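Participant: the following comprises the amino acid sequence and a computationally predicted model.
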Amino acid sequence: MKVMRPSLLQPMLRSVTSNTLHIQSKTLSSLPLEGVKVVDMTRVLAAPYATMNLSDLGADVIKVERPGIGDETRKWGPPFLSPTLSNYFACCNRNKRSIVVDYTTHDGQVIIKKLMAQSDVFVENLKPGTLKKYKLDYENIKSSNEELIFASLSGYGQDGPYSKQGAYDVPLSAEGGLMGITGPVDGEPVKVGVALTDICSGLYLYSSIVAALYHRTKTGLGQQIDVSMFSTQLSMLVNVASNYLNSGIIAKPLGSSHLSIVPYQAFKTSDAYVVIAANNDSQFYDLSEAVGWPWLPSNPMFSTNELRVENSEELLKHLTERFAEETTEYWVDIASSFSFTAAPINNIQEAFEHPQAIHSDIVKTVHNEVDDVDIKVVGHPVKFNGKDPNNYTAPPVLGQHTISILQDLGYSDEEIRVLQKKNIIQSAT
């Protein structure tokens, strides 16, 4: 077994008293995952999003890509930032180093194994069974690095009747129930505006890796992580799933309205739309005051949320007429004096020009020196001790760091030239 890396142990002091683990934090002088090394053999969105989050917190992430093609999202455009960088690729691959290796060859497998032997985490989202063909799967690797956390993300998990199927966000959101509850009442199927199943799967993967790193500080051992996008999608159904499992209710698309809360939806105003959220009786009383109907809560049809749900058609008819009489700005302004919420439906430009977005300084600019291009990215949304991680580097061009990574592994210049000549590796320079 390798010696535990001190960098993973230094941030915490542990003592056990009465079977309870007490953790006393030291002053943070570095990023939370500084010293963690990650081999990232992922592509598209879900898993790269997870490894980007690890990199935001200080992990050294080495992105392993295929010769010639790399991550196919490099070509997902327009729009493009440069001939080698699409906006899509840039959204989930900042802070990473790119090495191009043909892992289907013997020499390529040797490189991957050397990377694994020196790393804390290995992340992949290939079809289950792919790495086993090249003896790069967990069972073949764990004996050489018992501390390695081997994390896999796939459409349906590593086993089961659908495990060999490839998967993407929209088909999985369809199979997993999300599209079945999204869209207008009695309308055509509608997907969510971003790849929500991908993103949530990536966040499960990311949090599972962080949990495994913590577990390793107690045991000295790594482990295998299996994240299924299908299972993730089922877990995302939350209250809709609970309604079905416990009450047999099969939800249907409701537009912007809510099955269990009324009013909680968008209403057309005189000039646009406004979203109203009155989640409890107190907020409904305030809403009634704001619309000029203070008597409304005394109506036995609307006095509780349960009654408002039962009589939603009647209540929403009146509210729809009332909200249409004023502008969206009017309703947003008046809500600021009450406990209910009113919000405009912003487009993307309006969202990033929101005063809170500007205050949070969430948009960062990074520079890729190879393509000589400035790239704007949405930074990490979490602050630590009031500070943004703020260690952002540009998403790499294909093979930008191949040579330096191989040199770090101990390859000589001549060995690197031979690997290039055999097309086992590829470099941007």
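Facilitator: Alright, I've got the coordinates.
Participant: okay, CA-based contacts and neighbour counts for the rest of this
Facilitator: Fine.
Participant: what number of residues lie near the residue nearest to residue 251 when sequence neighbours are not counted?
Facilitator: Spatial nearest neighbour of residue 251, excluding adjacent residues (C-alpha to C-alpha, 6 or more residues apart in numbering): residue 181 at 6.2 Å. Using other C-alpha atoms under 10 Å, residue 181 has 20 other residues around it.
Participant: and the most centrally placed residue in the chain, what does it touch?
Facilitator: Centrality entry for the chain: nearest residue to the mean C-alpha point is residue 199, 3.5 Å, by C-alpha atoms, centre = their mean. Each residue near residue 199 by C-alpha atoms under 8 Å, 6 or more residues apart in numbering is listed here: 45-46, 49.
Participant: by neighbours, which of those wins?
Facilitator: residue 46 (28 neighbours).
Participant: so where do the strands sit in the stretch 301-429 of the chain?
Facilitator: Counting by DSSP state E, counting those that start in this stretch, the stretch 301-429 of the chain has strands at residues 341-344, 363-368, 373-378, 425-426.
Participant: name the element the residue nearest to the centre of the chain belongs to?
Facilitator: Taking DSSP states H and E as the criterion, residue 199 maps to helix 196-219.
Participant: comparison target, given below:
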Amino acid sequence: MADSTKVGPLHGVKVCDFTHGVAGPYTTMLLADLGADVWKLEKPGRGDATRYMNVSKRYRGDIPRSGGDYFLAINRNKRSVGVDLKTEDGRRLALALASRADIVVSNFRPGVMESLGLGYTDVRAVNPGVVYASLSAYGERGPLASQPGMDVAVQARSGVMSITGYGGMDPVKPGVSLADFAGGSHLTTAVLSALFQRERTGEGQQVSISLLEATMSMLINYSVAVIDGGAVIAPMGSGHPQLVPFQAFPTSDGYVVIGTGTNRLFGDLCDVLGAPELRDDPRFLTNVDRVANREELIPLIEKLTRTRDTAEWLAIFEESSIPCAPVNTMEQALTDPQLLANDAIVEVDHPVVGPLHVLASPYHFSAASADVRMPPPQLAEHTAEVLSEVLGLDEDQIDSLRSRGVI
């Protein structure tokens, strides 16, 4: 449970957030969860595009003030500041905020922030110690550097879609936005590393991540096999090209996933399946053998797993410490007792939509916190508060900016 006596490890760190969409806001949410004060700059009257991404019926009447369910999921612990970057005064205001920040984060295409006078050189001139983080689809060099790139396009280009699904199917992407969240996670790591280096040297720097490279890094276990070994990785459903058995198997009422990554675990599996002869079969003695003879082994295991229901097999496998799991729906996963036992779902009171349940931070500290402190912000909710607190603007100055459409 939350400990009110602890603060986040990034408490006191200020983040000027120019991100939009998914990957960038996920980065700044992670920083906010770790205790940073994140000022999310949004276009007045419009806001982040994810405010309009929605699949549940509950929030439809509250868009765009509160945001759709996608926005609500990845923007907690932030303060929203409405600033129109298309105006000269808006750009000056944004630069002033960036000059007071420890970290600046942007996921515009390369060149956009520079065209606004908010690039690294511009910000460094007024804030030499800044850690300036940039996230793009394809990187800052190369023929695609200036091209926009959505998660699905990056997944296609990276090769992820070519190994997902089953052979003979149309291209399939994983059910998760792998490129966006890989990019956001890697950018967070880069930002924290640069912040740590600044603590030692006093110097800021620019860090950058591309969604393409971040996604490719998730495929690193296949890279040597393909580049140096000439391997062709084909889609194989829930299976694994380098480990067998390591996939979902049919039961009498559904499926159970079994993952035996060692020879010992495979032997244990054979014992609990009541088929010790498989352990001693020369075709299946080692993982290399099992991979080579996958087509012979999998049907033999499937025949056995069909004899009991999923719950029975889970009890048997867990008793023998064999890695296993049910194939949960999202609803089942989000109410799984194991998840709830670790306080992984947090309820926060949102002033518009009411009680809101979000996934808690996955980070756990013994001497710090990573709590959900604030609900996702309403559009421009904290504009006056941040401008007064950070820039020292008074009420008349803020009213003037508002009357001119700057904020």
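Facilitator: Happy to help now that I have it. Small disclaimer: the values here were computed from a predicted structure and weren't measured.
Participant: counterpart of whatever helix or strand comes next after the helix holding residue 199 of the first structure in the second structure, which residues?
Facilitator: Next along the chain after helix 196-219 of the first structure, taking DSSP H and E as the criterion, comes strand 224-228. Matched against the second structure by TM-score structural alignment, strand 224-228 of the first structure falls on residues 206-210.
Participant: then stretch 177-190 of the first structure?
Facilitator: So stretch 177-190 of the first structure is aligned with residues 159-172, judged by TM-score structural alignment.
Participant: okay, how far is it across that stretch, tip to tip?
Facilitator: Stretch 159-172 of the second structure stretches 11 Å from its first residue to its last (C-alpha to C-alpha, to the nearest Å).
Participant: what sits against the aligned partner of residue 96 of the second structure in the first structure?
Facilitator: Using TM-score structural alignment as the criterion, residue 96 of the second structure maps onto residue 114 of the first structure. Residues in contact with residue 114 of the first structure (C-alpha under 8 Å, 6+ apart) are residue 409.
Participant: please, which helix or strand holds residue 114 of the first structure?
Facilitator: helix 106-117.
Participant: what residues does the helix or strand just after that helix touch?
Facilitator: The helix or strand immediately downstream of helix 106-117 of the first structure is strand 121-124, counting by DSSP H and E. Applying C-alpha under 8 Å, 6+ apart, the external contacts of strand 121-124 of the first structure come out as 36-42, 47, 51, 116, 148-153, 209.
Participant: repeat for stretch 300-316 of the first structure
Facilitator: The contact list for stretch 300-316 of the first structure (C-alpha under 8 Å, 6+ apart) reads 259-263, 280-281, 296-297.
Participant: in helices, which of the residues you listed appear?
Facilitator: If you go by DSSP state H, the contacts of stretch 300-316 of the first structure have residue 281 in helices.
Participant: returning to that earlier point: distance-wise, check the residue nearest to residue 251 of the first structure relative to residue 218 of the first structure.
Facilitator: Distance from residue 181 of the first structure to residue 218 of the first structure, by C-alpha to C-alpha: 42 Å.
Participant: also residue 135 of the first structure?
Facilitator: Relative to residue 218 of the first structure, and taking C-alpha to C-alpha, residue 135 of the first structure is found at 29 Å.
Participant: read off where the host helix or strand of residue 54 of the first structure ends up in the second structure.
Facilitator: Under DSSP H and E, the secondary-structure element containing residue 54 of the first structure is helix 46-56. Taken onto the second structure by TM-score structural alignment, helix 46-56 of the first structure occupies residues 23-33 there.
Participant: average offset between the helix holding residue 199 of the first structure and the second structure?
Facilitator: Comparing helix 196-219 of the first structure with its match in the second structure after superposition yields a mean distance of 0.6 Å (mean C-alpha distance after the TM-score superposition for the first structure).
Participant: to which residue of the first structure is residue 276 of the second structure aligned?
Facilitator: Aligned partner of residue 276 of the second structure by TM-score structural alignment: residue 294.
Participant: could you do residue 348 of the second structure as well?
Facilitator: Match for residue 348 of the second structure (TM-score structural alignment): residue 366.
Participant: gap between its match and residue 374 of the first structure?
Facilitator: Distance of residue 366 of the first structure to residue 374 of the first structure, given as C-alpha to C-alpha: 6 Å.
Participant: same deal with residue 220 of the first structure?
Facilitator: With C-alpha to C-alpha as the criterion, residue 220 of the first structure and residue 374 of the first structure are 42 Å apart.
Participant: who has more neighbours, these two?
Facilitator: Per other C-alpha under 10 Å, whichever of residue 220 of the first structure and residue 374 has more neighbours is residue 220, with 17 against 14.
Participant: could you point out which element follows the helix holding residue 54 of the first structure?
Facilitator: strand 60-65.
Participant: that next one vs the second structure - mean distance after superposition?
Facilitator: When the second structure is overlaid, strand 60-65 of the first structure sits 0.2 Å from its aligned residues on average, using mean C-alpha distance after the TM-score superposition for the first structure.
Participant: other SSEs contacting that strand?
Facilitator: strand 37-41, helix 46-56, strand 96-101 (3 or more C-alpha pairs under 8 Å, 6 or more residues apart in numbering; DSSP states H and E).
Participant: same thing but at 6 Å, please
Facilitator: Where contact means 3 or more C-alpha pairs under 6 Å, 6 or more residues apart in numbering; DSSP states H and E, strand 60-65 of the first structure is packed against strand 37-41, strand 96-101.
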